[in-house]
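got a predicted structure plus its sequence, pasted below:
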Amino acid sequence: MDIHEYQAKEILAEYGVKIADGGLAYSPEEAVQRTREIGGSVWVVKAQIHSGARGKAGGVIICKSHDEVEAAAGKLLGKRLVTHQTGPAGKVCYRLYVEAGTEIAKELYFCLLVDRCAERIVMVGSAQGGMDIETLAATQPEAITKIYIEPSVGLQDFQAREMAFALGIPVSMLNAAVKTIKGIYRAMRANDASMVEVNPLVITAKEDLIALDAKMGFDDNALFRRHRIAELRDKTQEDPREMAAADRGLSYVGLDGDIGCMINGAGLAMATMDMIKLAGGEPANFLDVGGGASPERTEKAFRLVLADKNVKAMLVNIFAGINRCDWIAEGVVQAVKKIDMKVPLIVRLSGTNVDEGRRIIAESGLPIIMAETLAEAAEKAVQARNEVVANAAG
């Protein structure tokens, strides 16, 4: 789960990380009121969406008068911002963060994230911060420093100092740098975050170290014990299909294809999507219904997949170990009878009670296409999809 910049900054500030004065606004009038509360003569109006590279997309505007702030807020609110992270669909801005202008002497990059291969938190930093960190990583990887943190002892002072030196922070600011780096680390560990990125972390003209931007991502599996973090969720920034799935306890990831998938087991789901691609099709989603898929859960999964209007065929692929094929078959039949199925349905069952499951589907009288193997199922799904497209075109 991701959160907004202003939310991440509020969390970091609780752990001793300095941030610029700022406030939230939902209208141009509120934006102007925030500038009056902040004071000063320069402000930055920032669109709050779950994406980086907002500056390149026009989502960050520097203003030097209240009229400019009002105009900037009017321009950004309701605007769909498209970045390399949002994809072509973009994300709509419904709230703004108005922040005091900062006199920047130097921009740095700092990040903490879970390296799953190393099974450690890795600290990543560069003396060349700013919007083009991705380009820097590709063209000058030597400009980026990585320091791995031993889980049993946590971040040590000498590691924080090593990173501070790598960032080119002056010796006079070393204590402040160590405090900031350790504060970011504590914020990450204390809230079960999987990533904290501060880009840029800036040195001001007065030699203050300020988090000028911040992103935080959290482990969804830990939200049950982080109620405060869970309440920061902004559903307007999420794929509505994925949000609906999460609310129903299903593992769903929306994709750009048109063959809907309902599968039990993440590994089998990945293999099924690969087979669809190999057969010349494009999967519309990743959906793992899990090992205990009851008929009711199966029906929920059906409705979720078919809610995507791009789906032109649906493939159900079940290998029953913990589960049972007859349960899945009952769920499939129940779902098809209740839902107005307008697309071809291909079902492949294997494992526990497979013969009973196939019998239930065969005797249902429903127009369900059966397959014996995964390869056959993928081929039939692509064929059915192509027929739907051809009929629509004709």
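Done, it's in. This is a predicted model, so every value here is computed, not measured.

switch to C-alpha atoms for all contacts and neighbour counts from now on
Fine.

tell me how far residue 360 lies from residue 334.
Separation of residue 360 from residue 334 (Cα to Cα, to the nearest Å): 11 Å.

looking at those two, which is more packed in?
Per other Cα atoms under 10 Å, whichever of residue 360 and residue 334 has more neighbours is residue 360, with 19 against 16.

so who does the more buried one touch?
With contact taken as Cα atoms under 8 Å, 6 or more residues apart in numbering, residue 360 is in contact with 326, 329, 330.

can you verify the last one is assigned to a strand?
No: assignment of residue 330 by DSSP: H, G, I helix; E, B strand; the rest coil gives helix, placing it outside any strand.

which ones are touching it?
295, 357, 360, 361.

contacts only, for residue 172.
Taking Cα under 8 Å, 6+ apart, one finds nothing in contact with residue 172.

so it, which state does it fall into?
Assigned with three-state DSSP, residue 172 falls in the helix class.

now do residue 108
Put simply, residue 108 is strand when judged by three-state DSSP.

out of everything not next to it in sequence, what's closest to it?
residue 129 (3.8 Å; Cα to Cα, 6 or more residues apart in numbering).

the one you found touches residue 111, doesn't it?
No: using Cα atoms under 8 Å, residue 129 is not in contact with residue 111, being 10.9 Å away.

overlap in contacts, the two.
Common neighbours of residue 129 and residue 111 (Cα under 8 Å, 6+ apart) are residue 199.

you'd agree the residue nearest to residue 108 is in a helix?
No: judged by three-state DSSP, residue 129 forms no part of a helix; its state is coil.

distance of it relative to residue 184?
Distance from residue 129 to residue 184, counting by Cα to Cα: 17 Å.

for residue 290, same thing?
From residue 290 to residue 184 the distance is 36 Å (Cα to Cα).

next: residue 244.
32 Å.

what about residue 156, neighbour count?
Count around residue 156 with other Cα under 10 Å applied: 12.

give the buried residues for whichever strand or helix holds residue 70.
Element membership of residue 70 [criterion: DSSP states H and E] is helix 66-76. Judged by neighbour count using 16 or more other Cα atoms under 10 Å, the buried positions of helix 66-76 are 66, 68, 69, 70, 72, 73, 76.

and the two most separated of these?
66 and 76 (15.4 Å; Cα to Cα).

just how off-centre is the helix holding residue 70 within its chain?
Relative to its chain's centre, helix 66-76 lies at 29 Å (Cα atoms, centre = their mean, to the nearest Å).

pasting the second one now:
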Amino acid sequence: MLMLQQSLSKTWSSHIWLRLLNDLEKILSNHLVSTTILLAVQLTPRRWLNLQEYQSKKLMSDNGVKVQRFFVADTANEALEAAKKLTTSVGGRPRQQRSCLLLREDAKEFVLKAQILAGGRGKGVFSSGLKGGVHLTKDPQVVGQLAKQMIGYNLATKQTPKEGVKVNKVMVAEALDISRETYLAILMDQSCNGPVLVGSPQGGVDIEEVAASNPELIFKEQIDIMEGIKDSQAQRMAENLGFLGPLKNQAADQIKKLYNLFLKIDATQVEVNPFGETPEGQVVCFDAKINFDDNAEFRQKDIFAMDDKSENEPIENEAAKYDLKYIGLDGNIACFVNGAGLAMATCDIILLKGGKPANFLDLGGGVKEAQVYQAFKLLTADPKEPMSTRPGTFSVTADSPLLRPSTWRMQPRSLWPAWLRNDSFVLTP
């Protein structure tokens, strides 16, 4: 337990653990699930579904949330044609969807966004030499020229591997003037055992920076999942975000629609940054990020059918076939662990002692023999992860900071080898 607590630090592994806790707590907090059923539930590691921005915006638009007019293109010519379409009226949109879009008869400016599942696109760099994955222009021809330097090239950001991620699609959207930007998110909060509204009047920037520098500007509303969001909560959040007069009611209405969407699609997070207002007096969701509860795939088949695995490493897709949770990292020490908590603690200890894990691999509690076999095949196929093939042994190269097996069977501390029981955790031969 101590090792698990140590792993809950400000590292990438903490986020993975909290997401696992959220999935479990959603099951436990459901009053309709009996004790008998709970005992039969077997949680297996899953790859969490994340949608591209354009897919999230379509879901929002289809559910009454106001977004910009946009098109998606996978060639430079399609991007050019999309920009030309935006200079005309809404056209072929169904009438019931038109009220959910912020429309002008013609777009005066366009925003072109590379579509990848990573943040920091605006400051990213393409392998083509183009700087920035988000561009503004008033010329449709420039849209096509920029798209030509995006599509088919890798975009590297602070959240991607060093080599970046290949861009297969771009989103061409109507660029609207923003008179004010705020931040809004709905997420599952483990400490509250349910959904929470999180907002800030400072939007358009990293919310982590706002929380660190101005924590008084972060507002929260805990929602009773059985009662749903109350009008008073939506109004209070709208007011805390700085919306006044008619805009307050409009913002509250959008907040309620976002919450209804959150429940309808079994999301674990709906984040809008910026959640802004235009000079014309409209409240708009200018950006969208939605994460989903993969345990609800059986009733969200249409959404999960949109899953784009093209950005995954082939090894991650192969692992998913066998319900193995694999995340590739940059190190050379392989980790093969039964249990997410121990896996994260192992990675943290390796980093603490100067090593670099090559992967996160969790077999889960209900692992079968075939899954263990496939897991070893995955690890031995990765050139970064040298290991022996002797049964029961998992070793690393002689030049590694860790000259011991990098995973162990969980036993009482008294049964651990002396070198592991050492409180200083100095791993020596």
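It's in. This one's a predicted model, so the numbers in the text were calculated from it and none came from an experiment.

want to throw the contacts of residue 360 of structure 1 into a markdown table with distance to residue 314 of structure 1?
Converted to a markdown table, the contacts of residue 360 of structure 1 look like this (distance: Cα to Cα, whole Å):
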| residue | distance to residue 314 of structure 1 |
| --- | --- |
| 326 | 19 |
| 329 | 15 |
| 330 | 17 |
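
what's the closest of those to residue 144 of structure 1?
Among the contacts of residue 360 of structure 1, residue 329 lies closest to residue 144 of structure 1 (Cα to Cα), at 53.1 Å.

in structure 2, what stretch matches stretch 193-211 of structure 1?
With TM-score structural alignment applied, stretch 193-211 of structure 1 matches the range 267-285 in structure 2.

tell me where the stretch 101-250 of structure 2 has strands.
101-102, 110-114, 125-126, 134-137, 154-156, 165-166, 170-174, 180-189, 194-200, 219-222 (DSSP state E, counting those that start in this stretch).

give me the angle between the second one and strand 170-174.
Taking axes from the mean of the first three to the mean of the last three Cα atoms, to 10 degrees, one finds that strand 110-114 of structure 2 is oriented at 160 degrees with respect to strand 170-174.

how close does strand 110-114 of structure 2 sit to structure 1?
On superposition with structure 1, the mean distance recorded for strand 110-114 of structure 2 (mean Cα distance after the TM-score superposition for structure 1) is 0.7 Å.

quick check: buried residues in that strand?
In strand 110-114 of structure 2, counting by 16+ other Cα under 10 Å, buried: 110, 111, 112, 113, 114.

what of the fourth one?
Of the residues in strand 134-137 of structure 2, those buried by neighbour count under the rule 16+ other Cα under 10 Å are 134, 135, 136.

residue 63 of structure 2 against residue 254, yeah?
No: Residue 63 of structure 2 is beyond contact range of residue 254, at 10.3 Å (criterion: Cα under 8 Å).

tell me which of those two has more neighbours.
When residue 63 of structure 2 and residue 254 are compared for neighbours, residue 254 comes out ahead with 21 against 16, by other Cα under 10 Å.

confirm the more buried one sits in a helix?
Yes: the assignment for residue 254 of structure 2 (three-state DSSP) places it in a helix.

that one and residue 282 of structure 2: what is the separation?
Distance from residue 254 of structure 2 to residue 282 of structure 2, by Cα to Cα: 11 Å.

residue range for stretch 74-83 of structure 1 in structure 2?
With TM-score structural alignment applied, stretch 74-83 of structure 1 matches the range 148-157 in structure 2.

that older thread, between residue 129 and residue 184 of structure 1, who's got more neighbours?
More neighbours surround residue 184 than the other of residue 129 of structure 1 and residue 184, with 25 against 21 (other Cα under 10 Å).

number of residues surrounding residue 177 of structure 1?
Applying other Cα under 10 Å, I find that residue 177 of structure 1 has 25 neighbouring residues.

counterpart of it in structure 2?
Match for residue 177 of structure 1 (TM-score structural alignment): residue 251.

pretty sure that match is in a helix, no?
Yes: assessed by three-state DSSP, residue 251 of structure 2 belongs to a helix.

how near is it to residue 239 of structure 2?
On the measure of Cα to Cα, residue 251 of structure 2 and residue 239 of structure 2 end up 9 Å apart.

and if you look at residue 79 of structure 2?
For residue 79 of structure 2, the distance to residue 239 of structure 2 (Cα to Cα) stands at 39 Å.

neighbour-wise, which of those two wins?
residue 79 (28 against 18).

wait, what's in contact with that one?
72, 73, 143, 144, 147, 170, 171, 172.

name the helix or strand for it, please.
According to DSSP H and E, residue 79 of structure 2 maps onto helix 76-85.

for the residue nearest to residue 108 of structure 1, what is the corresponding residue in structure 2?
Per TM-score structural alignment, residue 129 of structure 1 is aligned with residue 203.

helix or strand right after the strand or helix carrying residue 19 of structure 2?
For residue 19 of structure 2, the element it lies in under DSSP H and E is helix 12-28. As assigned by DSSP H and E, the chain's next helix or strand after helix 12-28 of structure 2 is helix 35-40.

buried stuff in stretch 211-218 of structure 2?
residue 218.

neighbouring contacts of it?
Contacts of stretch 211-218 of structure 2 (Cα under 8 Å, 6+ apart): 198, 199, 200, 201, 202, 210.

what span of structure 1 is the helix holding residue 79 of structure 2 aligned with?
Against structure 1, helix 76-85 of structure 2 falls on residues 28-37 (TM-score structural alignment).

average offset between the matching stretch and structure 2?
Following the fit onto structure 2, the mean deviation recorded for stretch 28-37 of structure 1 is 0.9 Å by mean Cα distance after the TM-score superposition for structure 1.

run through who's touching the longest helix seen in structure 1.
For structure 1, the helix that runs over the most residues, judged by DSSP state H, is helix 374-393. For helix 374-393 of structure 1, contacts defined as Cα under 8 Å, 6+ apart pick out 258-259, 272, 275-276, 279-281, 312-315, 317, 343-348, 370-371.

follow-up on the earlier one: by contact count, what packs against the helix holding residue 70 of structure 1?
Packing contacts for helix 66-76 of structure 1, counted by 3 or more Cα pairs under 8 Å, 6 or more residues apart in numbering; DSSP states H and E, involve helix 28-38, strand 43-47, strand 60-63.

I appreciate the help and will end here.
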